[in-house]
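>>> Can you look at this prediction? I've put the sequence above it.
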Amino acid sequence: MSLGFRFSEYIPAPEENNGFESLLKLFLQLITITSGDVAEALAWLNSLDKQYQLTSDQYGMGDFIEDLKMKGYLDEDPQRQGTFKITAKSEQQIRKSALEEIFGKLKKGGKGTHATPHTGVGDEASTDQREYRFGDAVEQISMTDSLRNAQINHGLSDFMLTEQDLEVTETEHKTQASTVLMIDISHSMILYGEDRITPAKKVAMALAELVKQKYPKDTLDVIVFGNDAWQIEIKDLPYLEVGPYHTNTVAGLELAMDILRKRKTPNKQIFMITDGKPTCLKEGLRYYKNSFGLDRKVVNKTINLAAQCRKLKIPITTFMIATDPYLQQFVDEFTKVNNGQAYYSSLKGLGHLVFKDYRQNRKRTF
């Protein structure tokens, strides 16, 4: 004999390691700000704990550090007890956190290519349909719609299917894109009491994770420029620091062009995040520097490279995180010569602008 169902009061199970998850989010933010300095990040976290009681009697800071090691977020130096460094797992988690913070939670889609405005024999079905044309692939034929057309055209009593009844689903061509992201690491990125480099790093990490998850066939290269320019790995972004540098935009653009020349993708572009004008050139072994006003020697070389990029069909999108009127004059000239785009952005809106422009440029045919 069945006793049926018995109901009792529902008591939800406590969330496992809720203290760890909340502390981890804060710790990863601090790691980004401290450029990967674990000791400094933990010191700041301890200070915040004292002020805001982040831990409890059940879960303390010591428990959190042990969990970081056990879960693979930290490695301890065997030669120097108590000295830690973040792991590859932490680096990836920092990029994921940046992606969620800046771009919102995005669903991974397909194989990650981007639509162009062209239709035809492509890679992905669209919502548009048309009559059958010679050369259309069999798999493009919409059987349901074609059978309906046959019934309408010929009736049910003497069923027949002709070429005129066939209807096909349009497909959209897909394209790949290669992007070089240039990040200014000149001294002005931390001047005047404003940390501009941390938001720039977060945008770079978020964009890198976006490309990896949603557009894995695309390429993203990151370069930094100060007195010189050099390429960095995506995994090195959390450790990026500003130096006592001027702004050699020319070196950055030259390196970006060299990288993109080697890419075989049809769409290429440069994103440049900066807060100032170009102030430096390298001439042989010496540096030509001038931080006063707009030096035409430096500016003209920069403008010439913008024109070269236009000839190579490489648009440059400039994200200027400063609003000085004389800087706007330079950026306007630079953008006009390249036929690119420019944004004068606050740090708060930087990530959304980068994401918007990245998606828009993926749909263009340059």
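That came in fine, so what should we check first?

>>> For the rest of this, base every contact and every neighbour count on C-alpha atoms.
Will do.

>>> need the strands for the stretch 201-350 of the chain, in chain order.
219-225, 229-232, 267-274, 280-283, 286-289, 316-320, 341-344 (DSSP state E, counting those that start in this stretch).

>>> closest to Thr302 out of those strands?
strand 280-283 (9.6 Å; C-alpha to C-alpha).

>>> ok, back up a step: same list, the strands of the stretch 201-350 of the chain, but as JSON lines with mean neighbour count please.
Output for these, formatted as JSON lines (neighbours: other C-alpha atoms under 10 Å):
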{"stretch": "strand 219-225", "mean neighbour count": "22"}
{"stretch": "strand 229-232", "mean neighbour count": "17"}
{"stretch": "strand 267-274", "mean neighbour count": "24"}
{"stretch": "strand 280-283", "mean neighbour count": "18"}
{"stretch": "strand 286-289", "mean neighbour count": "14"}
{"stretch": "strand 316-320", "mean neighbour count": "23"}
{"stretch": "strand 341-344", "mean neighbour count": "18"}
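
>>> One more to weigh against that first structure:
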Amino acid sequence: MSANARYLPYDGSDPLAPPVDLRDALQAIGDDVMAGSSPRHALQELLRRGSKNMKGLDDLAMQAHRKRREMLQRSNLGGTLDEVKKLLDKAVLEERKELARALDDEARFAEMQIAELPPSTAQAVQELSDYDWRSPAARADYEKIRDLLGREMLDQRFAGMKQALENATDEDKQRIDEMLSDLNDLLDAHAQGTDTDEQFQDFMDKHGQYFPENPKNVDELLDSLAQRAAAAQRLRNSLTPDQRAELDALAQNAFGSPSLLGQLDRLDQHLRAARPGEDWEGSQRFRGDQGMGLGEGTSSLQEIAELEQLGDQLSQQYAGAQLDDIDMDALARHLGNEATADVRTLSELEKALQQEGYLDKGPDGQWRLSPKAMRQLGESALKDVAGRLSGRAGQRDTRRAGAMGEPTGASRPWEFGDTEPWDVTRTITNAVLRESPGRSAPARRRDPGRVPVKLRVVDVEVAETEQRAQAAVALLVDTSFSMVMEGRWMPMKRTALALNHLVTTRFRGDDLQLIGFGRHAQTLTASELAGLDGVYEQGTNLHHALLLAGRHLRRNPNAQPVVLIVTDGEPTAHLEPEGYAHFDYPPSMRTLGLTVKELDNLAKLGAQVTIFRLGDDPGLARFVDRMAHRVGGRVVAPDLDGLGAAVVSDYMRSRRATGR
């Protein structure tokens, strides 16, 4: 056995479950960011929704709320009163049987007394407190009422007392009375600031069996007692006025002595003063058929309160919410180990995204998608485009014989879009090393026939070549509000990411500029465009965007100029010399004239212009057709799903046209 092997407690997780898929998680976050969410909010939404292989917080919160609802629908709070009534009816019946066999006048008087008992259970119990029972069985049942009430009153404050004190002796009751007195003395001293650790330890040594929570100090003792006492108060608040009156009257007979009630009242006062933040005023509506005793009802309300708190923690809807806020012990106690494993998986996902560098904080302290994340999203978008390109007849093959430059002597791993030839020697070597990681190089040379060589994509390396031509590419994307309203926002962003990834990883000599245009135009990085929010702002300022595109092309005088325009509306704004945008709808002649003039300037630079028209607006169709015809450009009218493939395909077409 390895010396590094360690054994840890089982945490309830599935050992055969697949690892957290960061790629899928990043894609989901990226989609939300491109739709307008902040990275932090997008991460929270992913944790809330989960995925097909990962249960989200919403599912767990629903489990907690469902369990709470089932408890309320299953039970009611009449258990103690029903049990007392049954014991009373049994005692009265046994007494009547005994009296019927007696022939003396006192028996007749007792029969009259029994017959005149009030209908209220509590009042009947009170009137019988001094009754001289003739039937031993009846007397025993009546004493059970007193014991039951005493145990229920204690069980409300100390869980398990009802069972622990069943058939309790007078000595047991005396010890309980002594514990309550000592407890109140300890809390008196604590309230006055005169208690000591030694006093607390003496109390626990003497009465620790009544506190299974094993508190370490007075504050922990107060916490556990106050939570249950508050639940007991909420139970009382949940009773009907008649039920409260009955129980208040019955409480006077607990253990046959009013001293218990006095001690408990004194304890409640201490707890309310020490922990005013507990929920002392709330209530719950139980609607079921299963009656609960006072102690059981208190435990149920305590459990319901925990489930409510757990549901709030799982919902993560409050300010500053974090997964670390979730009480894992309460989660396991109420929903099981599988639920705790699900939360740990979500927590690992959140931490892994940060540790792997997909999320980082910007200068303003806000979370953002890192450059690594943007490359991943761009790669994903490009793969999606590649899949669509494969179905476009005559547009998939981007390789041309003789189009490459001279080999540089270097090689690199193959990636999608590479048109360079394979480096066969490096490719085969990679396959051999991968298939035989444990064998030494001399051993492989002595017995090469035993080494199976199976090529995989990860083995392939291509020979790098010198570039013959470069392109200066300007991608102009419409960011007006109509793009958001018509559902074109996300396809536009994914298109830009795909083209950006293709250029930066496969055609590194090309210079791509992303330009967004609404009321104004602006140059954008891929991450800025991905996080751009849709703003309700009138204006499609293609004129300003073409100005920025011209500036970009002039910075690259030796590169082939390429201009790609994605828009869903006619130009309705232009940039005035003073720097402000002028808006007109329908488009003014000045706006159209300035836009066409700037397009002519790009044509003079030799730019290849392609306009991708989105939507079926006839006015837009006529305008872009005329513009394209004027500068010898092209118009493409793709559907939204095919936008990315259309733009990338056109870029590749322009690259082929340069002779590369």
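Perfect, I can see it now. Please read all numbers here as calculations on a predicted model, not as lab measurements.

>>> residue range for the helix ranked longest in the first structure in the second structure?
With secondary structure taken from DSSP state H, the first structure has its longest helix at helix 197-214. Under TM-score structural alignment, the counterpart of helix 197-214 of the first structure in the second structure spans residues 489-506.

>>> is it true that Asn153 of the first structure lies in a strand?
No: with DSSP: H, G, I helix; E, B strand; the rest coil as the criterion, Asn153 of the first structure is assigned helix and is not in a strand.

>>> Please report how far the spatially most central residue of the first structure lies from His173 of the first structure.
Using C-alpha atoms, centre = their mean, the residue of the first structure that lies closest to the mean C-alpha position is Leu207, 0.7 Å off. According to C-alpha to C-alpha, to the nearest Å, Leu207 of the first structure stands 23 Å off from His173 of the first structure.

>>> For the first structure, just list every one of the helices.
18-33, 38-52, 61-70, 88-103, 143-154, 197-214, 249-261, 296-311, 325-338, 350-362.

>>> Quick check: which of those helices has the most neighbours on average?
Highest mean neighbour count of the helices of the first structure: helix 197-214, a mean of 23 (counted as mean count of other C-alpha atoms under 10 Å).

>>> From the chain's centroid, how far away is the match of helix 197-214 of the first structure?
29 Å (C-alpha atoms, centre = their mean, to the nearest Å).

>>> distance from it to the first structure after superposition?
For stretch 489-506 of the second structure, the mean deviation from the first structure after alignment is 1.0 Å (mean C-alpha distance after the TM-score superposition for the first structure).

>>> ok, and what's touching that stretch?
31, 34-35, 374-375, 377-382, 385, 415-418, 475, 477, 479, 483, 510-512, 514, 526, 529-530, 566, 640-641, 643-645, 647-648 (C-alpha atoms under 8 Å, 6 or more residues apart in numbering).

>>> Also stretch 365-381 of the second structure?
23, 26-27, 30, 38-40, 357-362, 494-495, 497-502, 526-527.

>>> how about 6 Å then?
Residues outside stretch 365-381 of the second structure that contact it (C-alpha atoms under 6 Å, 6 or more residues apart in numbering): Pro39, Arg40, Tyr358, Leu359, Asp360, Lys361, Arg494, Leu497, Ala498, His501.

>>> Would you state the helices of the stretch 201-350 of the second structure in chain order?
With helices called from DSSP state H, counting those that start in this stretch, the stretch 201-350 of the second structure shows them at 218-238, 241-251, 259-274, 294-315, 328-335, 337-355.

>>> so the longest one corresponds to what in the first structure?
When you say that, I think you mean helix 294-315 of the second structure. Helix 294-315 of the second structure maps onto no residues of the first structure, going by TM-score structural alignment.

>>> distance between that helix and the chain's centre?
21 Å.

>>> And the last one, by the same measure?
In terms of C-alpha atoms, centre = their mean, the centre of helix 337-355 of the second structure is found 10 Å from the chain centre.

>>> Can you check what angle separates it from helix 371-389?
100 degrees (axes from the mean of the first three to the mean of the last three C-alpha atoms, to 10 degrees).
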